[in-house]
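In: Based on what follows, work out the 3D shape:
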Amino acid sequence: MQYISRYQSPLGKILLAADDMGLTGLWFYGQKYFALHLDESHEEKSYSVLDLAKRWLNLYFSGQEPDFSVPLHLKGTEFQKEVWKILCDIPYGTTVTYGEIAAVLAQKRGLERMSAQAVGNAVSHNPVSVIVPCHRVLGSNGSLTGYAGGLERKLKLLELEKVPRY
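Out: Coordinates of the predicted model:
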């Protein structure tokens, strides 16, 4: 069973979803892939993981780096989960490129190279925006590319984290 709750952020309304293993979704209303993997049968109610995620978001949107993590239960392919794990390791206030993530994956798999485009596709399907920081991934030349929540939100999230101009 999944449980949902709503959160009003400075960047728009958010839908949160969780199950007994952790947070399964965090989507801005109107974003690409909104509520992907949300079970048809879900219930809106106060739930400990959702309450913890809201506490994390309150700190984050107040300009602070949260000093705790929210348990996650990410649903996707093994490749997507591998990419999302790398996203979770990007430090607050920093960025990486799709190509850098592809290079890490290639090295882990013993490959000469991996497609940055495949990485971009996995990043775009991240079901837990903000907490799994896909907004910290930039194009090869440092450009703002590909954010399911919209490039304006991506820019605002990077500004909130005081990321130097790219």
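In: Only C-alpha atoms from now on, for both contacts and neighbour counts.
Out: Fine.
In: Which residue ranges of the chain form strands?
Out: 2-9, 12-19, 22-28, 42-44, 96-97, 137-138 (DSSP state E).
In: can you list these in CSV and add mean neighbour count and distance to Asn121?
Out: Shown next, in CSV, are the strands of the chain (neighbours: other CA atoms under 10 Å; distance: least, CA to CA, whole Å):
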stretch, mean neighbour count, distance to Asn121
strand 2-9, 18, 25
strand 12-19, 20, 22
strand 22-28, 25, 17
strand 42-44, 13, 27
strand 96-97, 18, 13
strand 137-138, 24, 12
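In: With distance to Gln117 as new columns, can the ones you listed be given to me in JSON lines?
Out: JSON lines is the format used below for the strands of the chain (distance: least, CA to CA, whole Å):
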{"stretch": "strand 2-9", "distance to Gln117": "30"}
{"stretch": "strand 12-19", "distance to Gln117": "27"}
{"stretch": "strand 22-28", "distance to Gln117": "22"}
{"stretch": "strand 42-44", "distance to Gln117": "33"}
{"stretch": "strand 96-97", "distance to Gln117": "11"}
{"stretch": "strand 137-138", "distance to Gln117": "12"}
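In: Following up with a second sequence; could you model it the same way so I can compare the two?
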Amino acid sequence: MNRRHTVTDSPYGPLTLVATDAGLRGLYMTDQRHRPPEETFGDPDPRPFTEAIRQLGAYFAGELTAFQLPLDLTGTPFQRRVWELLLTIPYGETRTYGELAALLGNPHASRAVGLANGRNPVGIVVPCHRVIGTGGGLTGYGGGLDRKRRLLAFESGAGEADTLFAADFGRPR
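Out: I've put the predicted structure just below:
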């Protein structure tokens, strides 16, 4: 499978985008847990990422609340079901791991949901940052709890003015 990648700046640090011919395969932050080795990202080539970068810029400008990008997610059937549920969490809202487990038909699977959530290869676009612990606590995030806190604050309207960044967003590195 032909893979390509590019790195672009964001208000949350550099983002590495990885794609196949089928769609976006990865969106990785610096120091992200479960980040694959760079040699698996394919050749550097910013051309396949024009639309993804445009939509990310609109998201960071507060103009886009749901991404419309072809995705090429690989994972176990359970992980894929969890990631599909993440896509249903509305912008600015959160769900708990337990709520997602119940929606999957197994209310005792919150830990498994958390593990699948942590393996999400396309953060931000597949909004794993919108999942919180019971009682509203911020638990685990592959990109770090500070980034999770900032993303949730941004989506709730209480975050920093990331819109100032949007004009410069998308410059490949």
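In: Which among the strands of the first structure is found nearest to His125 of the first structure?
Out: When the strands of the first structure are ranked by proximity to His125 of the first structure, the top entry is strand 22-28, at 10.8 Å, counting by CA to CA.
In: So which of the strands of the first structure is nearest Phe61 of the first structure?
Out: Evaluated over the strands of the first structure, closeness to Phe61 of the first structure peaks at strand 2-9, with 7.4 Å, by CA to CA.
In: Provide the aligned range in the second structure for the closest one.
Out: The alignment of strand 2-9 of the first structure onto the second structure (TM-score structural alignment) spans residues 3-10.
In: For Leu74 of the first structure, which of the strands of the first structure is the nearest?
Out: Each of the strands of the first structure has some distance to Leu74 of the first structure by CA to CA; the shortest is strand 22-28, at 5.4 Å.
In: Quote the end-to-end distance of stretch 125-144 of the second structure.
Out: Stretch 125-144 of the second structure has an end-to-end distance of 16 Å (CA to CA, to the nearest Å).
In: And stretch 7-25 of the second structure, by the same measure?
Out: End-to-end distance of stretch 7-25 of the second structure (CA to CA): 14 Å.
In: Which position in the first structure pairs with Tyr141 of the second structure?
Out: Checking TM-score structural alignment: Tyr141 of the second structure goes with Tyr147.
In: contacting residues for its match?
Out: Shown in contact with Tyr147 of the first structure (CA atoms under 8 Å, 6 or more residues apart in numbering): 124, 134-135, 154.
In: Any of these buried? List them.
Out: 124, 134-135, 154 (16 or more other CA atoms under 10 Å).
In: ok, so of the residues you listed, who is nearest Lys108 of the first structure?
Out: Ranked by distance to Lys108 of the first structure (CA to CA), these are led by Cys134 at 20.1 Å.
In: Under the alignment, what does that closest one map to in the second structure?
Out: With TM-score structural alignment as the criterion, Cys134 of the first structure matches Cys128.
In: which residue packs closest to the residue in the second structure sticking out farthest from the centre, ignoring adjacent ones?
Out: Distance from the C-alpha centroid of the second structure peaks at His108, with 24.8 Å (CA atoms, centre = their mean). The shortest distance from His108 of the second structure to any non-neighbouring residue, by CA to CA, 6 or more residues apart in numbering, is to Ala101 (6.7 Å).
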